[in-house]
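A.B. asks: my questions concern the predicted model and sequence given below.
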Amino acid sequence: MATQLKVASRLLLTDDQIKKFITDGFLILKTDFSKEFHETLNTQLRMVYEEEGNPGNNLLPRIPELQKVLEHPVITGALTSVLGSDYMLHAHRHGHYNASPEAGGWHKDSYWGYQRMRNHHPWWAMIMYFPQDTPRELGPTGIMPGTQNYETRIFQSDDTKEEALASGKAGTFALIHYDIWHRATANVLGEPRFMLKFEFMRMKAPAVPSWAHEEQTWSRPTSSQALPEQHEVMWEDTWNWLAGKTGSLAGTKPMDEAVVQALIQQLEDEYEPQALNAAYELACSGKHGVYELLQALYHENIRVSRLAAYGLSIAGPEAVSGLISALENGRRKTVVHAAFALGEQGPQAAKAVPQLIQCLRHPSEKVRRTATEVLSMIGEPSEEVVQGLAQCLEDSDVQVRFMAGLSLARLGPTASASVPSLEKALNDENRYVRAHAAEALRYIGTEQAKDTLIQFLFKSRWCPTTTPANPFYP
């Protein structure tokens, strides 16, 4: 078995670990901080929570020692392996305190209270860090393996036989696909249990593998959790995508007419895993399968349209013209699904950019939200793209505004013309619009951008030792 590779203080994941992340949707890993480090950290956490309450997004400045956790080689290596070396730590972070003997409900996290079409490719990930020994009885996070790509909950609420627990010694953490189904389990001991959640985003589609990559072709991991279903095509595509091979399976699995027709019927299956497999298999079957997926975008059942979009997202250039045509459709959901698939196509969808720029002025905020994000995923930073995204920073819809900031961050230095607009956005009423604007200035990195960012940070600087009990001295 391959050993982990340490590069620039980052302990990169192995091929087998990446495979497990693809199939299971999570990895349980561990840092090697001392017992004394975690004792100090827990003392600080208990004091803050007892005296001040949950610090929410101020978790890091309030407890600066946590920065050492985020800089640990196991954590930076895991995040680099899954999200690339320039991943972003999102402004939302949360310290979960659990002393309840009742288990929490199964759920997927929202996007800070907002909704969007969820990516199957790992554009987003979370770290759930446990700073104390967390046996089963203390209520670790429960994870349902292999459910990261299901919109529906395909298991019963009391079905815990396949549940994986993020339990272990202090310093254990779960690296999870952002969209996996999870919950808080019961803390039957009633002792304090902290779980520190941090969110991370990929800044660009992968061009080369970012883990300790040795194997060239997909195969299943040597060990895996018991999964609800098998998704060989989806897993292989994700493996290839992470290695920089977007749309590599397009047309590679030709099928006869009878099989294609059976898959078209399966696409309407009420059981999401089966329908999802049909969408991915049709995407790889050649022109006929892609044609049928394009037709399914207009299906009266919105669920079928959404599943078709996932298939079209890996179908390669063959699907691009049809997806561009769908941007003109009068049904909002069809436009959203088509734009999503174009974004996942990356540079292969470059000719869709003019139409997507037009979508930035669409009457539906949900269309504008999607177009705002996917323009940066395609990665064609033309003057018109930057100008359009900068204008979106003043959109009436807050989700459009904070996605515009994220997209400009992804475009980096090529978005330098947006700096004046980003400076205005630093005064937005929404915390995440301000945060994404600040991140965009950081990733743009010009002198003008850095000066603007420094001024903002000085004006908004926050003292981590100033509390109601200690307002001034020492």
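C.D. replies: Sure thing, it's come through.

A.B. asks: please make it C-alpha for all contacts and neighbour counts, starting now.
C.D. replies: Will do.

A.B. asks: what about residue 235, distance to residue 135?
C.D. replies: Spatial separation of residue 235 from residue 135 under the definition Cα to Cα, to the nearest Å is 31 Å.

A.B. asks: Three-state assignment for residue 320, please.
C.D. replies: Three-state call for residue 320 (DSSP: H, G, I helix; E, B strand; the rest coil): helix.

A.B. asks: what about the nearest residue to it once chain neighbours are set aside, how many residues nearby?
C.D. replies: Once its chain neighbours are removed from consideration, residue 320 has its nearest residue in residue 349; the separation is 6.1 Å (Cα to Cα, 6 or more residues apart in numbering). Using other Cα atoms under 10 Å as the criterion, residue 349 is surrounded by 24 other residues.

A.B. asks: just the one 10 residues further on next, same as before
C.D. replies: Burial of residue 359, expressed as a neighbour count using other Cα under 10 Å, amounts to 24.

A.B. asks: please compare the first structure with the one that follows:
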Amino acid sequence: MNVPSRDDPILLSDEQVRQYIVNGYIILKPSVPADIHQTVCRKLTACLNEGSNPGNNVLPKVPEMRHVLNSPEVQGALISVLGEDYIEHPHRHCHYLSPTTTTKTDAKVREDAVAANCHQDAYTPLGRPRQHYSRYARVMYYPQNTPIALGPTHVIPGTQFNQGITDADRARAIPVDGEAGTVSLTHFDVGHAAGLNTVNQPRHMVKFIYVRATEPVTPSWSCLNRQWKKPQDVQALHDLNLTWSHVWDWMCGKKDRYHSFRKKNSLSASEVSRLIEDLHEVREVDARLQIIHQIAASGAKAAGSIPYLIKILNTDHQALRLAAIYALGIIGQPAVEPLIASLRESGICKEDDSVPKPWNEGAILMDDTAFALTAVGSSAVEALISALDDTSEWTRINAAFALGELDSLATNAVPRLIKCLNDKSHRFVRTVLDALGSICQNVSPFVMDISQFLLKKEPSWEEVLHSRRWTAQDQIRINAAMALARLGQDAAMAEDILIQALDDPCGHVGAFAMDALRRLDSTSSKQAIMSYLAAQRWDESIQEGRLY
């Protein structure tokens, strides 16, 4: 087998990053010898012929896939969308697609099959919030030639910001077909579906998940122009230029996340009032989007539109909700108090539920007001800190989520978030741990407060919450380990606890603990990792009839 050399990562271009932001995916062609893909395909087939899917263990079962994941193209793309210090998530899965037993395989049958399969992935092992920023990415790899007849994965461009998949979305799914070795890199939340396999052979697609570790401070791709512009190939259904440009500015590390969208000449108050009237009268989605974008261009001068924009949140068309979120964000400080009031009201509505309905142990749908408060930026921090004391669990969860999405802008919230770790709600504590991992700055004095959750046992968190038999206690340990990994060398005080966590009964915890130890880069942390991995080593040459 030809083993490729380790070349420098090939970073994405501005155009490729624009496509990723707008469409939610890009296609990569790793420079990996063909015989590696053949070996991978053969081994995957053998695994599945044994009668079970190896799940998260698919990479150690078929370690040749590391050559694809470590290729300059894949590494460079991951660095480009997640930053140089991205984390490899322990969840992996081989999606095996058997030949269909359907006798009719015409175009309509294929389309119907894809539409029925369309979905947004759940997070694992338990739920996490869907996110607008580029924090989670998915690699999907074909080890065999995958023409349309073999049932390639289909993507629904532009749905990565959606809180669900509609019938209109399902009708737009397009195949990501390609030769052996084709890799698609997608935003984790983009809608997708398996195709229909009409060929007499199995189709393998192996999925890997990657996570951003730190907030962007500068473009991590081959950036030649920091000013946003739409890509040449726009496949999204609606013009979400305000959202796209905001995400671009965030990925560029700009202090002003509306730098690319702001206009020099804003509208007068009377012109804004006229647009608000038009927003009431016009019903067509794209026309209303254009109106919201025009309102947003005036920034704080469009404060009169705040009540009307808030009414769009959580209820209207998804594209309009997105536009309203970021229009409120660019209006800024005047929107904070009304948004907090709306968030508190939303919390009251959820208070009768023992578990808030948007909280799903597959993926959590945060309130639009939380995204809008994040979009406002640093002006919303103090109000969000106050909302952490709300009597409603749902309001507190959303406030913690929004603070985490603000990254280091929410540094002042860290002491209050640490106190929130004493809460008995596992949902709130999980969200707070994630927020601390995202904020990072000023968290190091509280490392032991976070690491205690790798050891702590709370009886009320032992309830099984998913068919895969994971508990809230498991997910809390995972979130704590992830937060410590994101802290890098600032987590040094937790080294001994992280070494213990390598043997955690939940494999996700051990994986993130190992990543945290790797980032500590101390002699003792490296020795612990090597000792652990040496014991885990698998002898590929052992087979039936030859045990040693």
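C.D. replies: It's in. Just so it is clear, the structure is predicted and the values come from calculations on it, not from any experiment.

A.B. asks: superposed, what's their TM-score?
C.D. replies: TM-score for the superposed pair, counting by TM-score structural alignment, normalised by the length of the first structure: 0.92. Supporting figures: 463 aligned residues with a Cα RMSD of 2.2 Å.

A.B. asks: tell me which residue of the second structure matches up with the residue nearest to residue 320 of the first structure.
C.D. replies: When the structures are aligned by TM-score structural alignment, the residue of the second structure matched to residue 349 of the first structure is residue 410.

A.B. asks: before we move on, what SS does its match have?
C.D. replies: Using three-state DSSP, the structure places residue 410 of the second structure in helix.

A.B. asks: pretty sure it sits against residue 378.
C.D. replies: Yes: contact between residue 410 of the second structure and residue 378 holds when scored by Cα atoms under 8 Å: they sit 6.9 Å apart.

A.B. asks: about what we covered before: measure the match of residue 349 of the first structure to residue 374 of the second structure for me?
C.D. replies: Taking Cα to Cα as the measure, residue 410 of the second structure falls 10 Å from residue 374 of the second structure.

A.B. asks: how far apart are the longest strand along the second structure and its match in the first structure?
C.D. replies: When the second structure is parsed with DSSP state E, its longest strand is strand 87-97. Overlaying the first structure shows strand 87-97 of the second structure at a mean distance of 1.3 Å from the equivalent residues (mean Cα distance after the TM-score superposition for the first structure).

A.B. asks: can you map out the helices along the stretch 101-250 of the second structure?
C.D. replies: Remark: helices assigned in the stretch 101-250 of the second structure by DSSP state H, counting those that start in this stretch are 107-117, 167-170, 241-251.

A.B. asks: quick one: contacts of the shortest one?
C.D. replies: Pointing back at helix 167-170 of the second structure there. When contacts are defined by Cα atoms under 8 Å, 6 or more residues apart in numbering, helix 167-170 of the second structure is touched by residues 114, 115, 116, 118, 156, 159.

A.B. asks: what's the closest non-adjacent residue to the fifth one?
C.D. replies: Spatially, and ignoring its direct neighbours in sequence, residue 156 of the second structure is nearest to residue 173 (4.5 Å; Cα to Cα, 6+ apart).

A.B. asks: measure that neighbour to residue 166 of the second structure for me?
C.D. replies: To residue 166 of the second structure, residue 173 of the second structure is 11 Å away according to Cα to Cα.

A.B. asks: and these two? which has more neighbours close in?
C.D. replies: In this comparison of residue 173 of the second structure against residue 166, neighbours counted by other Cα under 10 Å, the higher total goes to residue 173 at 21 against 15.
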